[in-house]
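Trainee: what would the 3D arrangement of this be:
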Amino acid sequence: MEVLVFKTNLRFKKQISAVTPHINNLQGITRWNVDLDDKDKILRIESADLCPRTVETTLQQAGYYCEELP
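Mentor: This next block holds a predicted model:
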């Protein structure tokens, strides 16, 4: 199990609701959340085997910024 961490531009619960179906369609995700209180609006994903580029591309296609953090 690994935890992937991303910086996003998700600012509101409505935006999280909009990307939920996109994220839920990704295979291998055990759990995910967005920290709206963090200045970088952190998206954390627990996954067994998921490529970070897939997450970035998925959110970008949904119209949001997403960048993996080291």
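Trainee: please make it C-alpha for all contacts and neighbour counts, starting now.
Mentor: OK.
Trainee: S17 should be in a helix, yeah?
Mentor: Yes. Note on S17: a helix contains this position according to DSSP: H, G, I helix; E, B strand; the rest coil.
Trainee: can you pull the contacts of R53?
Mentor: By CA atoms under 8 Å, 6 or more residues apart in numbering, R53 lies in contact with nothing.
Trainee: SS state for it?
Mentor: helix.
Trainee: now stretch 15-23: buried residues?
Mentor: V19, I23 (16 or more other CA atoms under 10 Å).
Trainee: also stretch 55-66?
Mentor: Buried-residue list, stretch 55-66, by 16+ other CA under 10 Å: V55, E56, T58, L59, Y65, C66.
Trainee: those into JSON lines, with extra columns for secondary structure and distance to I16?
Mentor: Formatted as JSON lines, the buried residues of stretch 55-66 follow (DSSP: H, G, I helix; E, B strand; the rest coil; distance: CA to CA, whole Å):
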{"residue": "V55", "secondary structure": "helix", "distance to I16": "14"}
{"residue": "E56", "secondary structure": "helix", "distance to I16": "15"}
{"residue": "T58", "secondary structure": "helix", "distance to I16": "13"}
{"residue": "L59", "secondary structure": "helix", "distance to I16": "11"}
{"residue": "Y65", "secondary structure": "coil", "distance to I16": "12"}
{"residue": "C66", "secondary structure": "strand", "distance to I16": "13"}
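Trainee: let's compare: structure for the following, please.
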Amino acid sequence: MAVLVFRTNINTDERVHRAACRLCKLRGICRWSIDLEDCVLRIEAESLTEADVIRLLTKAGLECNVLN
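Mentor: Okay, here's the model as predicted:
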């Protein structure tokens, strides 16, 4: 299982809802969480790439970059 970590602009309930609607549609996600204070999205996934997540959230109008 891979752990993917992203810096985002998800810092409001509305943005969490927008992200959740998209993330729930992706296969392979076991668990995900958002730290609203630091705007960090953490995903535990079996068959998902960072590019998949970035593409999905960008299409939803959210900022998403890999956090190293």
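Trainee: reformat the buried residues of stretch 55-66 of structure 1 as a markdown table; add distance to R44 of structure 1.
Mentor: A markdown table is the format used below for the buried residues of stretch 55-66 of structure 1 (distance: CA to CA, whole Å):
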| residue | distance to R44 of structure 1 |
| --- | --- |
| V55 | 11 |
| E56 | 12 |
| T58 | 15 |
| L59 | 13 |
| Y65 | 14 |
| C66 | 11 |
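Trainee: closest to V3 of structure 1 among those residues?
Mentor: Set against V3 of structure 1, the nearest of the buried residues of stretch 55-66 of structure 1 by CA to CA is V55 (12.4 Å).
Trainee: show me what the closest one aligns to in structure 2.
Mentor: Alignment note: V55 of structure 1 maps to V53 in structure 2; criterion TM-score structural alignment.
Trainee: what does E67 of structure 1 give?
Mentor: Checking TM-score structural alignment: E67 of structure 1 goes with N65.
Trainee: OK, contacts around that match?
Mentor: With CA under 8 Å, 6+ apart, N65 of structure 2 has these contacts: F6, R7, T8, I54.
Trainee: how about the contacts made by the residue nearest the centre of structure 2?
Mentor: With distances taken as CA atoms, centre = their mean, L41 lies nearest the centre of structure 2, 5.0 Å away. Listed by CA under 8 Å, 6+ apart, the contact set of L41 of structure 2 reads V5, F6, R7, T8, W32, S33, I34, D35.
Trainee: which helix or strand contains whatever residue of structure 2 lines up with T20 of structure 1?
Mentor: Matched by TM-score structural alignment, T20 of structure 1 corresponds to A20 in structure 2. In the assignment (DSSP states H and E), A20 of structure 2 maps to helix 13-23.
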